[in-house]
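In: Compute the structure for the input listed below.
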Amino acid sequence: MQPDRNAMSDADFAAELRAWLEAVYPPHWRDPVLRLRGRDAEWWYARQWQDGWRAPAWPREHGGLGLSVEKLILYHRVTEDFGIARTLDHGVKQVGPILVQYGTEAQRAACLRPILEGTQTWCQGYSEPGAGSDLAALRTRAEREGDSFRVNGQKIWTTQAEESTHLYFLARTSAAPKKQMGISLFLVRRDAPGITVRPIRNLLGEREFYEVFFDDLLVPADAVVGAVDQGWTVAKALLGHERFAQGSPALARHTYRLLCAMAGPLGAFDDPAFADRIARLGCDLSDADALYAENCAGVASGADLGDSLPIAKLVAAELFQAMTECLQDLAAEARARPGCGVSAARIDEAARVYLMSRPYTIFGGTAEVQRNIMARSLLPLRD
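Out: Just a heads-up that it's a prediction; the model follows:
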């Protein structure tokens, strides 16, 4: 069992975590925009497990750190400030928590330890053509055949499907009057017969997203998480975790630092229009930080965040995009002024961050969907 770090003072906890990162984290990975993949990600998961820093939110009896909400928030703040690269890590962030809450003992025994060790990696099969933000409209079907389900259908925008060892996905298991009913959540090996993946290149030209096709895939009935036909309950819990994480303005904060670093050599702060623009962005960043801190405090007190999740997700995503648009304007000026003191690498980084920011108002619930959620919840509207 992992040591109990909740008794440590916040200062000692943060110092120990940062000292460990300084000692083991590869310097060339200190880039919040970078996403670790494949063997790099597996090495990092294994090193976290080896040194006792893996799965900070999991209960200690299941191999995690069992951190209190306050310590968990501090953990993420330290790692964000240190600048560690992003990882998908659906095993720790999504699959582990749902198995702790909804899984059987057999499912936990088969999955939790390999996830912690980094030998079992997961991808998510939720979105479909015509069922992205409206996830309950999914059409993948799983029909019962004795002790198994036969699955046919298609998923899309499945991140890192080709390099993951396992897949968790939603499928319709029965007809129901409400489209949110009659859906089940399944676990399966990604290389199981009947699964085919096809890459989709992103704006950066990377093979990051995939289509996943199910053709007469047979899945044992004991691979269903929770009760059959009740997968929407599990899916909603996962989406809540995802949107809470996406409410962090960490990438906007990183981009703001890049903005300030590029603006100096260009003398941009002497331009009143730019000075006003970056001041407004700085104020918006302070507001986003305050909103995220308020949500964190709400989690710590056990409050139902409800409407705050889509608000924070939307604020963080649109602010990140606004920051990268300003950064691109500076990069364009730097390209036109050779010898201005801005390196070619910094200019290329601006382009990379800009392209990376574009999908942030799409995945995890589009900006339009988030606004609809807020309107239904906060305004006196009638259906």
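
In: only C-alpha atoms for contact and neighbour calcs from this point on.
Out: Will do.

In: got a list of what the nearest residue to residue 90 once chain neighbours are set aside touches?
Out: Nearest residue to residue 90, sequence neighbours excluded (C-alpha to C-alpha, 6 or more residues apart in numbering): residue 122, at 5.4 Å. Going by C-alpha atoms under 8 Å, 6 or more residues apart in numbering, residue 122 touches 89-91, 95, 161, 164-168.

In: I'd like the structure of this one too, to check against the first:
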Amino acid sequence: MDLNYSPADEAFRSDIRAWLEASLPHALRDKVLHHKRLNRDDFASWHKLLGARGWSVVAWPKEYGGPGWNATQRHIWDEECSLAGAPSVLPFGVSMVAPVLMKYGSAAQKAHYLPRILDGSDWWCQGYSEPGAGSDLASLRTRADRRGDHYVVNGQKTWTTLGQHADMMFCLVRTDPAAKKQEGISFLLIDMKTPGITVRPIITLDEDHEVNEVFFDDVKVPVENLVGEENRGWTYAKYLLGHERTNIARIGQSKRELVFLKQLALKQTKQGRPLLHDAVFGAKIAALEIELMALEVTVQRVVASETSGRGPGPEASMLKIKGTEVQQALTELMFEAIGPQAAAFDPAFLEGEREHSIAGDDDAAPLAAYYFNFRKTSIYGGSNEIQKNIIAQMILGL
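Out: As a prediction, this is how the structure comes out:
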């Protein structure tokens, strides 16, 4: 793969950079760059702005409203958005359920849901994990019993990210309890306003309401909301997880955070010199930057193979492992660079209720919450231990 950008690529980059400079609201940019928390309106307004140009779905083909960009253009877009401080487009609709609908959904499902995902009319959440069925997802117990023209769903999901805002959930349910555990699962689209659904917050260590548990009590779901065939949901789930794990790598975001880390290390001093110039700490940053560069090349290869029509395979597990390791290492080195000041914890400042941190260092104030929040990345999307098993089985043949 030729990793040199062509003149056309560089012109494309210039156009994207100019558009972001003119269109990205400064208040939103500052929230992202300074690690403050984003609310529903922040994500929704940015998605709507992008959707008007078809840029909320940059990996979609033109037939579904995407811009038709190639792998290099999408990589440039991701990098420039991240460096500019643009929020990520939430993946649940755009890059998780949408590819499943495109490949396995009915014509009616595509016609109804895809335009609403593109323009942000529907906010989606993921109904996969359950108590006792996280990494071993095939052990899920939420039931869906067919009764005439609808299913009746009973059970519980957990760790449902931003489910408190969701209009729709794509959900794995057990439709044949007598079948082997991977063979009795179906893929349902559930309206979150349906009677019988209860969403309860889970407040995480950083005092944020990002995840939830969701309960289903005789929830009626129309049969037309079944994606594909009954009891084939495991096939669709694996397809979705491949796309999720590719996106989890977050190359652009990690490159932006590497810049932030270097800036922190320049501000901090050790024995009268910038910490960045300390041999030991500088070596840690250099090693991490090399890891990120190697990861970026691997992402480009995987995305290019998707462009040629081959879906992500076990390589997605490699991206998930290394991507999340790099993200966690970045937060660890930020913490190390700041030292004791990074322990300050100021939720009111993170929520935008206070202009400046009570600790006196606005760059340091978010780092404790940021560090703890990123402990989850090696677990969600299938824990890294599970990804290593996938690689061992599918690549090494063990």
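
In: Give me the TM-score for this pair.
Out: After superposition, the two chains reach a TM-score (TM-score structural alignment, normalised by the length of structure 1) of 0.88; 369 aligned residues with a C-alpha RMSD of 2.4 Å.

In: Out of the contacts of residue 122 of structure 1, list just those in helices.
Out: residue 90 (DSSP state H).

In: Spell out which two among the contacts of residue 122 of structure 1 are the most distant pair, please.
Out: 95 and 161 (15.0 Å; C-alpha to C-alpha).

In: measure the residue nearest to residue 90 of structure 1 to residue 168 of structure 1 for me?
Out: For residue 122 of structure 1, the distance to residue 168 of structure 1 (C-alpha to C-alpha, to the nearest Å) stands at 7 Å.

In: now residue 331 of structure 1
Out: Residue 331 of structure 1 is 41 Å from residue 168 of structure 1, by C-alpha to C-alpha.

In: Please enumerate the strands of structure 1.
Out: 122-125, 141-145, 148-159, 166-172, 183-189, 195-201, 207-220, 224-225 (DSSP state E).

In: of those, which approaches residue 288 of structure 1 most closely?
Out: strand 148-159 (26.9 Å).

In: Which residue numbers in structure 2 does that closest one align to?
Out: Residue correspondence for strand 148-159 of structure 1 in structure 2, counting by TM-score structural alignment: residues 150-161.

In: thinking again about what came up before, for the contacts of residue 122 of structure 1, which PyMOL command selects only the ones that are buried?
Out: Remark: buried members of the contacts of residue 122 of structure 1, expressed as a PyMOL selection using 16 or more other C-alpha atoms under 10 Å:
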select buried, resi 89+90+91+95+161+164+165+166+167+168
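
In: Turn the contacts of residue 122 of structure 1 into TSV, including distance to residue 278 of structure 1.
Out: What follows is those, written out as TSV (distance: C-alpha to C-alpha, whole Å):
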residue	distance to residue 278 of structure 1
89	34
90	35
91	38
95	40
161	39
164	40
165	44
166	44
167	42
168	42
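
In: Distance check, the alignment partner in structure 2 of the residue nearest to residue 90 of structure 1 against residue 91 of structure 2.
Out: For residue 122 of structure 1, the aligned position in structure 2 is residue 124, judged by TM-score structural alignment. According to C-alpha to C-alpha, residue 124 of structure 2 and residue 91 of structure 2 sit 9 Å apart.

In: Over to residue 30 of structure 2?
Out: 22 Å.

In: what's the burial count for residue 61 of structure 1?
Out: 10 (other C-alpha atoms under 10 Å).

In: Next: residue 107 of structure 1.
Out: 17.

In: Alignment lookup: it to structure 2.
Out: That one, residue 107 of structure 1, aligns with residue 109 by TM-score structural alignment.

In: which non-adjacent residue is nearest its match?
Out: In space, residue 109 of structure 2 is closest to residue 101, 7.1 Å off (C-alpha to C-alpha, 6+ apart).

In: so the one you found sits right up against residue 110, yeah?
Out: Yes. The pair residue 101 of structure 2 and residue 110 passes the contact test of C-alpha atoms under 8 Å, sitting 6.2 Å apart.

In: Quick one: residues contacting residue 320 of structure 1.
Out: Counting by C-alpha under 8 Å, 6+ apart, residue 320 of structure 1 has contacts 249, 251-252, 255, 357.

In: From residue 125 of structure 2, how far out is the residue nearest to residue 109 of structure 2?
Out: For residue 101 of structure 2, the distance to residue 125 of structure 2 equals 15 Å [C-alpha to C-alpha].

In: quick one: the spatially most central residue of structure 1 from residue 60 of structure 1, how far?
Out: When C-alpha atoms, centre = their mean is applied to structure 1, the residue found nearest the centroid is residue 242 (5.7 Å). Distance of residue 242 of structure 1 to residue 60 of structure 1, given as C-alpha to C-alpha: 22 Å.

In: Quick check: the gap between the alignment partner in structure 2 of the residue nearest to the centre of structure 1 and residue 277 of structure 2.
Out: Aligned counterpart of residue 242 of structure 1 in structure 2: residue 244 (TM-score structural alignment). The gap separating residue 244 of structure 2 from residue 277 of structure 2 is 37 Å, by C-alpha to C-alpha.
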